[in-house]
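Peer 1: Structure of the sequence below:
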Amino acid sequence: MQAERQRDLILRSRRAMSWLQPGLVVKRWLFTSGLGLVLALLGAAVWADLQPIYWMLWAIQEALGWITRVLPGAITGPLVLLLGIGLLLWGQSQSFGSIQQALAPEKDTVLVDALRAKSRLNRGPSIVAIGGGTGLSTLLSGLKRYSSHITAIVTVADDGGSSGVLRRELGVLPPGDIRNCLAALSTEEPLLTRLFQYRFSAGSGLEGHSFGNLFLSALSAITGSLETAITASSRVLAVQGQVVPATNADVRLWAELEDGTRIEGESAIGKARSPIVRMGCLPEKPPALPRALEAIAHADLILLGPGSLYTSLLPNLLVPELVTAIQRSRAPRLYICNLMTQPGETDGLDVSGHLRAIEAQLASLGVSKRLFDCVLAQEPIGESALLAHYRKLGAEPVICDSRQLQQEGFDVMQAPLQGSRPTATLRHDPRSLALAVMRFYRRHKRDNQNA
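Peer 2: Alright, predicted model coming up:
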């Protein structure tokens, strides 16, 4: 019991000292308040012909004289000093504890820890992540541990599942990928996020739809645009950063295959049975949203991927204004490659093949300069029963020939993006992926400073 009390006392002391750390934006206002109190008292004293000051000095002198007569000054001084510090720390902890109970009574996070975390996140880099599908939401859920300045630019070309039904029947932009990104960046209670992601498993007309898709579609109808609906949803979910559609146009994808076939629709492209040669969209050259262009212009780091190459990543590069903004940016640009190939979409493609597909798509738009010259790829994956299962389904690990890519001028970084824990799927681990991205950013920043 005594050991527990000692640990609790040490923990409280450390938390009290934590308030002295820079960047919490608390001490300056406490100092301002204290200064204001002193000035107010001085003003009152001057108004009263300085008599209160004389009385106070006389009272202090008498009190100190009495104390030093009872106890020697060598003992009295340290005792009074310790008493003052103790009262200060106790009053401080009780005050901020009361503030925390008023603002967030059900949260276990100590206020000083929350302020320290917020201060650290506010100092994080401005990151723009471009993509769609589960790959982008996985990346975002990891990155929100490092920065609060995150912008997710999301494709709106989805025409399958719940999003496709709502798009056809209500005429709204597909909300599915946007919903996943909002949930990934949410800092609100887990129950609210689970509600947003909840998918109805029964009910006439409701089966297969997620609550978040219906919520965003309803808000789009009420507010008049998906962009406004996203802003409102971001406030509800306390989103850390912002989610922006790549365009507000009703984009429909098409693709030309190697066998000469032309297919239309994102869901059909994902099931192509012949290699994709060229992609496009209707309407051609859809406009980008100003918020997306502004985020790219002020970005410290621009990311593309992970995600389905032809249905989640390249559709964003069909928006010419986004491509131009990325070209103009001086921020490092990193392409994050998938762990596994996707049957019917990227069969047989290694990392170099993915990059060639991106460059070919950009070339069809008249972009000759390489857009992403840095690559993050998975380290070689060891043989396992899980990998054998994926091979039966037609998927293979995406091979990274780092030496060849470096000879072609790419900056290549490989890392264990799957994570160290055994999983039931071969997908990116949010924490491992975000850690590798931040290592890349810090290395690039350090190299630029040393240059």
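Peer 1: C-alpha only now, for contacts and for neighbours.
Peer 2: Noted.
Peer 1: Toward the C-terminus, what is the element adjacent to the longest helix along the chain?
Peer 2: In the chain, taking DSSP state H as the definition, the longest helix is helix 73-103. Downstream of helix 73-103, the next assigned helix or strand under DSSP states H and E is helix 111-122.
Peer 1: Show me the contact partners of the helix or strand following that next one.
Peer 2: Using DSSP H and E, the helix or strand that follows helix 111-122 towards the C-terminus is strand 127-131. Here strand 127-131 makes contact (CA atoms under 8 Å, 6 or more residues apart in numbering) with 136, 140, 147, 149-155, 295-296, 299-307, 312-313, 316.
Peer 1: compare with the first, here's sequence two:
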Amino acid sequence: MFRALRALTSRRIYQYLFFLLIPGISLKRWLGVGAIGLALITVGVIFALEISTGPTFISFLESVSLRNESPTLRGAVFIGFGVVGASVAGIGLIRSLGTVRQRTRNLPFFESFYVERVLGSGPKITVIGGGSGLPNLLRGLKHYTSNITAVVTVADDGGSSGRLRSELGILPPGDIRNCLVALADSEDIMHQLMDYRFESDGQLDGHSFGNIFIAALVGIGGDFYRGVEVAGELLAIRGRVIPSTLSNVTLVGSTVSGETLIGETRVGNSSDRLRSLTLIPADPTAHPEAIRAIEDADMVMIGPGSLFTSIVPNLLIPSVTAALLNSSAFKVYVCNVAEEPGQTEGYHALDHLDVVRHYAGERAIDLVVANNNLPNHPTPAALDFIQIRKPWKDDVLLVEADLIDETDHNSTARHDSVKLSNAIVEAYRKYRGHRRRFPRVRLNLDLNRPDK
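Peer 2: Predicted coordinates for the structure are as follows:
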């Protein structure tokens, strides 16, 4: 038992020592000054008490410092400088630690300090999308920076979100909920709670607890965005989640056969190839914070997610695309790993890029991140993995890597959040490293979720 306790304690000590060596933590300088101060005090005490040390470094100091003064004066000078140094170090440490607000109730102090200091000074990243792809990306990025803003589509009209939208007149909370959970410090238990669905014969049947939770906060705050903000504070998320618009928008699709599909659910379930997409109203106002996040970002990312129902609806908001084109950020499109039934069957990575540029503008993307691991086994829906047509004939940069999540045997048609975030971080370092930098060390701080 004692051996196990010693091993656990020593491991914890090594972790803290490693933590103190991380660049950007802003503690090493004060610890160094404090160590010098304590050393000076020690030397001063040796001088003042005339302790014999033999032919050592102390003897050398005796011969070169205040040689003609009494040992007491010499000791007092060293002690004085040591006290000043130790005091400055103490004040610096207190101020440095005092600037860290205990924003997370789930992480120990040192980990919370790392999130606030290191991740808090990371690049500003704005991610545009929705559906299940966006949370997967956020889950990986939050280990590199906490300056994340998720701009999320609010065109959903199906399931629990659609029912709350029609019954309460609020924006659909489902995609917002998924992003909040992905950015939370303690993700597993939050995921179970927020995704819990009621099963009953009454009106709660099929509703997600997380959706009702957000709806309640919206009712208390009186505003959808304020409700989402409060939810983020309660979940201690690393970043922000913002609806792309506060307008009650409806997605409308036109198929190549001439059929008009009203609502995201009908658009997503259509087996006919889409010709165009619009929103009702046609010119919704973007959320001001979403525009500000795009304009101020170091990197703007679009996707991953369902191309026509999670990504394009955000690009149909004129002020969002205008901000995207005017932003000086590094603009990245993350291509899906597999085709979608009826929507993107037969699409290559370049076809996805062309759709994004059709709605966002020709200068909307600087780099594409695409998967190049094409397993032999089929996807769960028997669809093909998206391929990269070679040679890559486009001015937009291409980064290809193994991005497939092969740990989940029930679904191999999605990104691995760790692989994806690593590929994005390396691309940013390579092409835009002169801006704010990602930390060189990736620490997994999810308490309930083991790193992949």
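Peer 1: Can you give me the TM-score here?
Peer 2: The TM-score (TM-score structural alignment, normalised by the length of structure 1) is 0.77; 394 aligned residues with a CA RMSD of 3.8 Å.
Peer 1: hmm, back to that, how far off helix 111-122 does the longest helix of structure 1 point, in degrees?
Peer 2: For helix 73-103 of structure 1 against helix 111-122, the angle by axes from the mean of the first three to the mean of the last three CA atoms, to 10 degrees is 70 degrees.
Peer 1: what separates helix 73-103 of structure 1 from the chain centre, distance-wise?
Peer 2: When C-alpha coordinates are averaged (CA atoms, centre = their mean, to the nearest Å), helix 73-103 of structure 1 and its chain have centres 38 Å apart.
Peer 1: can you pull the buried residues of that helix?
Peer 2: When burial is assessed from 16 or more other CA atoms under 10 Å, helix 73-103 of structure 1 yields the following buried residues: 89, 93, 97, 100.
Peer 1: Let's have those residues in CSV, adding distance to Arg252 of structure 1.
Peer 2: Shown next, in CSV, are these (distance: CA to CA, whole Å):
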residue, distance to Arg252 of structure 1
Leu89, 62
Ser93, 57
Gly97, 54
Gln100, 49
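Peer 1: biggest separation within those, which pair?
Peer 2: By the measure CA to CA, the buried residues of helix 73-103 of structure 1 have their two most distant members at Leu89 and Gln100, which lie 16.3 Å apart.
Peer 1: Tell me the residue in structure 1 aligned with Arg414 of structure 2.
Peer 2: Mapped onto structure 1 by TM-score structural alignment, Arg414 of structure 2 lines up with Arg427.
Peer 1: now the strands for structure 2?
Peer 2: 125-129, 148-152, 240-243, 250-255, 260-262, 274-280, 299-302, 330-334, 367-371, 397-401 (DSSP state E).
Peer 1: whereabouts in structure 1 does the first one align?
Peer 2: Matched against structure 1 by TM-score structural alignment, strand 125-129 of structure 2 falls on residues 127-131.
Peer 1: average offset between the matching stretch and structure 2?
Peer 2: Taken over the aligned residues, the distance from stretch 127-131 of structure 1 to structure 2 averages 0.5 Å (mean CA distance after the TM-score superposition for structure 1).
Peer 1: Distance from the chain centre to that stretch, please.
Peer 2: On CA atoms, centre = their mean, the centre of stretch 127-131 of structure 1 falls 9 Å from the chain's centre.
Peer 1: Could you list the buried residues of that stretch?
Peer 2: So for stretch 127-131 of structure 1, counting by 16+ other CA under 10 Å, buried means 127-131.
Peer 1: can you check stretch 360-375 of structure 2 too?
Peer 2: Neighbour count says stretch 360-375 of structure 2 has 360-361, 364-372, 374 buried, by 16+ other CA under 10 Å.
Peer 1: same check, this time on stretch 215-223 of structure 2
Peer 2: By 16+ other CA under 10 Å, the buried positions in stretch 215-223 of structure 2 come out as 215, 217-218.
Peer 1: now the residues you listed as TSV including distance to Ala48 of structure 2?
Peer 2: Rendered in TSV, the data for the buried residues of stretch 215-223 of structure 2 read as follows (distance: CA to CA, whole Å):
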residue	distance to Ala48 of structure 2
Ala215	71
Leu217	66
Val218	69
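Peer 1: So which of these sit within helices?
Peer 2: Judged by DSSP H, the subset of the buried residues of stretch 215-223 of structure 2 located in helices is 215, 217-218.
Peer 1: And those residues, which is closest to Arg197 of structure 2?
Peer 2: In terms of CA to CA, no member of these lies closer to Arg197 of structure 2 than Ala215, at 14.8 Å.
Peer 1: Please, where are all the helices along the stretch 151-300 of structure 2?
Peer 2: With DSSP state H, counting those that start in this stretch as the criterion, the stretch 151-300 of structure 2 has helices at 159-168, 174-183, 187-194, 209-221, 224-234, 264-269, 288-296.
Peer 1: pretty sure Gly75 of structure 2 is in contact with Thr42, am I right?
Peer 2: No: checked against CA atoms under 8 Å, the pair Gly75 of structure 2 and Thr42 is beyond contact range at 9.2 Å.
Peer 1: Comparing those two, which residue is more hemmed in?
Peer 2: A direct count of neighbours by other CA atoms under 10 Å for Gly75 of structure 2 and Thr42 places Gly75 higher, at 23 against 16.
Peer 1: Could you report the distance from Thr255 of structure 2 to Ile51 of structure 2?
Peer 2: Distance from Thr255 of structure 2 to Ile51 of structure 2, counting by CA to CA, to the nearest Å: 93 Å.
Peer 1: what about the two, which has more around it?
Peer 2: Using other CA under 10 Å, the more surrounded residue of Thr255 of structure 2 and Ile51 is Thr255, with 17 against 11.
Peer 1: What lines up with that one in structure 1?
Peer 2: By TM-score structural alignment, Thr255 of structure 2 lines up with Leu257.
Peer 1: separation between that match and Arg333 of structure 1?
Peer 2: Using CA to CA, Leu257 of structure 1 is found at 29 Å from Arg333 of structure 1.
Peer 1: Just the buried subset of the contacts of strand 127-131 of structure 1, please.
Peer 2: Buried among the contacts of strand 127-131 of structure 1 by 16+ other CA under 10 Å: 136, 140, 147, 149-155, 295-296, 299-307, 312-313, 316.
Peer 1: what range in structure 2 matches stretch 279-287 of structure 1?
Peer 2: Under TM-score structural alignment, the match for stretch 279-287 of structure 1 is residues 277-285.
Peer 1: end-to-end on that stretch?
Peer 2: End residues of stretch 277-285 of structure 2 are separated by 17 Å (CA to CA).
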